[in-house]
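Colleague: predicted model, plus sequence, below.
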Amino acid sequence: MAGDIFQSFGRATPAARHAIPAEDAIALLKSGAAKDGSLLGYGNGRSYGDTCQNQAGSVVDMRPLNRVRAFNAETGVLEADAGVLLCDIIAHAAPHGFFPAVVPGTQFVTLGGAIANDVHGKNHHRRGTFGCHVESLTLLRSDGKTYRCSATSNARLFRATIGGMGLTGLILSASIRLMRVPSLDIVEKATPFGDLGEFFELTEAADQANEYAVAWIDQLAGGRGRGLLFTGNHAEHGLHAASRAGARLSVPLQPPFNVLNRPFLTAFNAAYRWKKGRSAAPRQVGYQGFFFPLDGVGDWNRLYGPTGLFQHQSVVPEGPARHAVPALLEAARRAGQGSFLTVLKRFGRVRSPALLSFPRPGFTLTLDFPNRGEKTLRLLAELDRITIEAGGAVNPYKDARMGAETFAASFPDWPRLEAVRDPAFMSDFWARTVKKLDERQGTAQAAE
């Protein structure tokens, strides 16, 4: 592990100072000798912010725990170690006609990471979050005990661990329920829209008719919000074997500056809109290009330069979204900061079993910004303000800087997770937000 760098994918926060192998952490936890705040599970480093970092202690490298333990080809239930990658799950299950019910934007996330972040995909309106499809999980806590958790056994720990940011203990393994699909290929259709009003008119019908729906926004095109609405369904006839999960291109060296500047983004957006929107006819595409387009470019996050990037993801209820989403885009435009990836989609009403889960009914907007220091931090604070005032929430699983008040407004039930947090587990995010909230509550109580 000496050559590994345990960093977040956004690279805007410090890398972990110390990492230990999973087997050492397991032995430490079983002995009951783990110190308070000393540990945090670390998967494959696909989190954008500091929920995967623990500067005050150690991160636990979970990647060696990577076995698929069992798979039922009749029911689609798969049991695997927490360090198994999503791409390996796909490769194992696809020949039998199964696919994960929910996949995020990368196939290089671990099973444990997908659970701890309760990830979502392009079909939340139908399938909910990843946590909706977790049958059970095995959790090791600092009391030395291993807990088998499900909706009916250790249910409180089960609900807290899904979306629990790795704070309830060390996830060792899990059983998940996959969905049967006719093939891995996707029949994709791209529908251009001229502004956000047109998008809002299109999206409800698109969700009703399709398994997958997501919009790309040309964030630099003023405040109109023109873009493309992508819909998709699994093709009746297509590939059943997973294709090789690897980058076709790569960014081998770290550029000394942000390559994704405004002239580049303007040209890229125009070319992308022309290429994807030139035909209204559906076309059959491979699953990797549809679900994981950026996985084809290795280390693409390096393009943001040595200071990294921030990702801001918000969700706003459906009514206020018609005003809040344009306001969010306009705030970014006024700040002179273009977003290379601007994604808009609709969350449905399928509830997650998690105590804390980011998706909720409404529209979610994702923006990526190069880290330009205080200028970018001021913009992100303004995006937080617009979101919270509209009754929405900011995604902590992708965050690297939100304040304690924003987190509390987004997740008022945070004390329920803190109540079952394993004392040996801590993250930089939790220390930055919840510890401050606890301190303020203690000060207020002392003053009464």
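Modeller: The structure has been received and is ready for your questions.
Colleague: C-alpha only now, for contacts and for neighbours.
Modeller: OK.
Colleague: give me the number of residues near residue 301?
Modeller: 18 (other CA atoms under 10 Å).
Colleague: what does residue 18 give?
Modeller: Burial of residue 18, expressed as a neighbour count using other CA under 10 Å, amounts to 16.
Colleague: below is an additional structure, to be compared with the one above:
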Amino acid sequence: MAAISSWGRLGRWEHEVQALTGQEHIIRQLKNGRPGIAHGMGRSYGDVCLNPNGILWDTTKLDHFIRFDENTGRLHCEAGVLLRDIQRLFIPRGWILPVTPGTQFITVGGAIANDVHGKNHHVSGSFGDHIRQLTLIRSDSPPISCGPGLEPDWFAATVGGFGLTGIITEAEIQLRRVPGPWLATETLPYNSLAEFFSLADASETGWEHTVSWLDCLHSKSVRGLFMRGNPTPLALSHGPSSRKLAMPFVPPVSLVNPLSLPVLNTGYFHLKKRDSGQRLVQYEAFFYPLDNLLDWNRMYGPKGFFQYQSVVPRPVGFDAVQAMLKEIAKSGEGSFLAVLKTFGDRKPVGMMSFPQPGVTLALDFPNQGQRTHKLFGKLDAIVREAGGRIYLAKDARMPRDLFIAGYPRLSEFLQYRDPGMSSALSRRLIGE
């Protein structure tokens, strides 16, 4: 048994970890009759990747590239391949992942199971939009190959299905041509929520990537930094340093607290405001800024942290986001890592996919026990009234009624559930 935590570090639980090494080995493991869940890099924040006192099937050894078509950009690989390795291998050859989340340290299987999104949803949708086929091994049937045109219902259940339809072992991904590893970017400070929405709307047609950092403590008038970028063949004479910083230990208390947070937020806003404007940025610095600080999740101290990410429909987006920010500012439970962005008007590929047309707000909160949960209850009420949902990959405490309301295709999805798959999240929200 091994003590395993997710990225939020809210606790460590004993698991029986079994490393998967190939299709025949996986089939044998699934026939043992004990439920488990696939586990990649453990970068999900909550309990979707945990199975306390049960089995975790470690997929990281399924890390082989199978084939690549240089003409079409079609990549066939195993599900344990890291997004980092795809980017570093294929960007120099003129191909890039069409969608990538805020970290490159996740597996292909994890990206599919959580249907991750990036800064370009309005252009390219989510990760599942670019999967052409995948192989699924289940405990109760022969392996299933599925895709948008092959067993499409199985595909729709598996993309965003948080690992409950079986173990994804292989995938075919459609990469996109890219002129190089650099992006032409622009950073624009804003001083109101209305200004954010104006910038987001104005940027959708001319910019592929858009995202915003905001100061969630600045309650009188929302302020933030709007960042947008496009791939470009232009480049600097040299790339950025490969050296990375690391958080070397877990401090006895969270470094993000009511004393430090106003200083951090104010300092960051004015520093970035001073450097705003146009510049060339290498793709890793633009897509994965937090990856430059290894083990950054340790800074929240021994109790860990929650990430609260919601999406609400666009017609009520302004009012809902404003209401959430007011509650956060009033509570004093602020976040340094606060991200606000819009999703495009496109139908999600998965039955349980998180993205929907609207606006999404993501914030990290140190775990302060009941005080933090009291705030979450107020945020939940706003999301529920707005007709929104919470991201399962980030969740560790969503009430079941909000889950059911936010994911109306749940009953349809459950028809494709593998009885051999079980996680802490599935037991908490589904009951098994």
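Modeller: That came in fine, so what should we check first? Predicted model, so just to flag it, every value in this text is computed and none were measured.
Colleague: where does the TM-score land?
Modeller: The TM-score (TM-score structural alignment, normalised by the length of the second structure) is 0.95; 432 aligned residues with a CA RMSD of 2.1 Å.
Colleague: for stretch 409-421 of the second structure, grab the matching residue range in the first structure.
Modeller: Residues 413-425 of the first structure are matched to stretch 409-421 of the second structure when aligned by TM-score structural alignment.
Colleague: check the offset of the matching stretch from the chain's centre.
Modeller: Using CA atoms, centre = their mean, to the nearest Å, we find the averaged C-alpha position of stretch 413-425 of the first structure to lie 21 Å away from the chain's own average C-alpha position.
Colleague: same question, stretch 10-30 of the first structure
Modeller: For stretch 10-30 of the first structure, the separation from the chain centroid amounts to 20 Å (computed by CA atoms, centre = their mean).
Colleague: and the end-to-end length of that stretch?
Modeller: The first and last residues of stretch 10-30 of the first structure sit 33 Å apart, counting by CA to CA, to the nearest Å.
Colleague: show me which positions of it end up buried.
Modeller: Going by neighbour count (16 or more other CA atoms under 10 Å), the buried part of stretch 10-30 of the first structure is 10-13, 15-16, 18-20, 22, 25-26, 29-30.
Colleague: can you get me the start-to-end distance on the match of stretch 409-421 of the second structure?
Modeller: 19 Å.
Colleague: what does that stretch rub up against?
Modeller: Contacts to stretch 413-425 of the first structure, defined as CA atoms under 8 Å, 6 or more residues apart in numbering, come from residues 34-40, 141-142, 157, 160, 164, 166-169, 355-356, 408, 434.
Colleague: mind checking which of those residues land in helices?
Modeller: Helix and strand membership here follows DSSP state H; of those, those in helices are 157, 160, 408, 434.
Colleague: residue range for stretch 45-52 of the second structure in the first structure?
Modeller: Using TM-score structural alignment, stretch 45-52 of the second structure corresponds to residues 48-55 of the first structure.
Colleague: select from the buried residues of stretch 10-30 of the first structure every entry located in strands.
Modeller: With strands defined by DSSP state E, the entries of the buried residues of stretch 10-30 of the first structure inside them are 19-20.
Colleague: SS state for the aligned partner of residue 320 of the second structure in the first structure?
Modeller: Correspondence of residue 320 of the second structure to the first structure, assessed by TM-score structural alignment: residue 324. Assigned by DSSP: H, G, I helix; E, B strand; the rest coil, the conformation of residue 324 of the first structure is helix.
Colleague: is it true that residue 324 of the first structure touches residue 316?
Modeller: Yes. Using CA atoms under 8 Å, residue 324 of the first structure makes contact with residue 316 at a distance of 7.4 Å.
Colleague: which of those two has more neighbours?
Modeller: Neighbours per residue, other CA under 10 Å: of residue 324 of the first structure and residue 316, the larger number sits with residue 316, 29 against 24.
Colleague: quick one: the more buried one and residue 394 touch, right?
Modeller: No. Using CA under 8 Å as the test, residue 316 of the first structure is too far from residue 394 to be in contact (9.1 Å).
Colleague: which neighbours do the two share?
Modeller: By CA under 8 Å, 6+ apart, residue 316 of the first structure and residue 394 have these common neighbours: residue 387.
Colleague: please pull up the equivalent of residue 296 of the second structure in the first structure.
Modeller: Matched by TM-score structural alignment, residue 296 of the second structure corresponds to residue 300 in the first structure.
Colleague: likewise for residue 229 of the second structure?
Modeller: Aligned against the first structure by TM-score structural alignment, residue 229 of the second structure finds its counterpart in residue 232.
Colleague: next: residue 93 of the second structure.
Modeller: Using TM-score structural alignment, the equivalent of residue 93 of the second structure in the first structure is residue 96.
Colleague: which residues in the second structure form helices?
Modeller: Applying DSSP H to the second structure gives helices spanning 23-30, 83-90, 108-113, 121-124, 152-158, 193-203, 260-274, 283-287, 317-331, 370-386, 400-406, 410-413, 424-429.
Colleague: in the first structure, what residues pair with the fifth one?
Modeller: Mapped onto the first structure using TM-score structural alignment, helix 152-158 of the second structure spans residues 155-161.
Colleague: residues touching the match of residue 296 of the second structure, list them.
Modeller: With the criterion set at CA under 8 Å, 6+ apart, residue 300 of the first structure makes contact with 250-251, 294.
Colleague: just the buried members of those residues?
Modeller: Among those, those that count as buried by neighbour count (16+ other CA under 10 Å) are residue 294.
Colleague: skipping its backbone neighbours, what lies nearest the residue most central in space within the second structure in space?
Modeller: When CA atoms, centre = their mean is applied to the second structure, the residue found nearest the centroid is residue 116 (5.0 Å). When the adjacent residues along the chain are set aside, residue 116 of the second structure lies closest to residue 127, with 5.5 Å between them (CA to CA, 6 or more residues apart in numbering).
Colleague: state the distance from that neighbour to residue 121 of the second structure.
Modeller: 9 Å.
Colleague: okay, now residue 118 of the second structure: neighbour count?
Modeller: The criterion is other CA under 10 Å. On that basis, residue 118 of the second structure has 22 neighbouring residues.
Colleague: show me what it lines up with in the first structure.
Modeller: Residue correspondence to the first structure (TM-score structural alignment): residue 118 of the second structure is matched to residue 121.
Colleague: can you find the partner of residue 370 of the first structure in the second structure?
Modeller: Following TM-score structural alignment, the counterpart assigned to residue 370 of the first structure within the second structure is residue 366.
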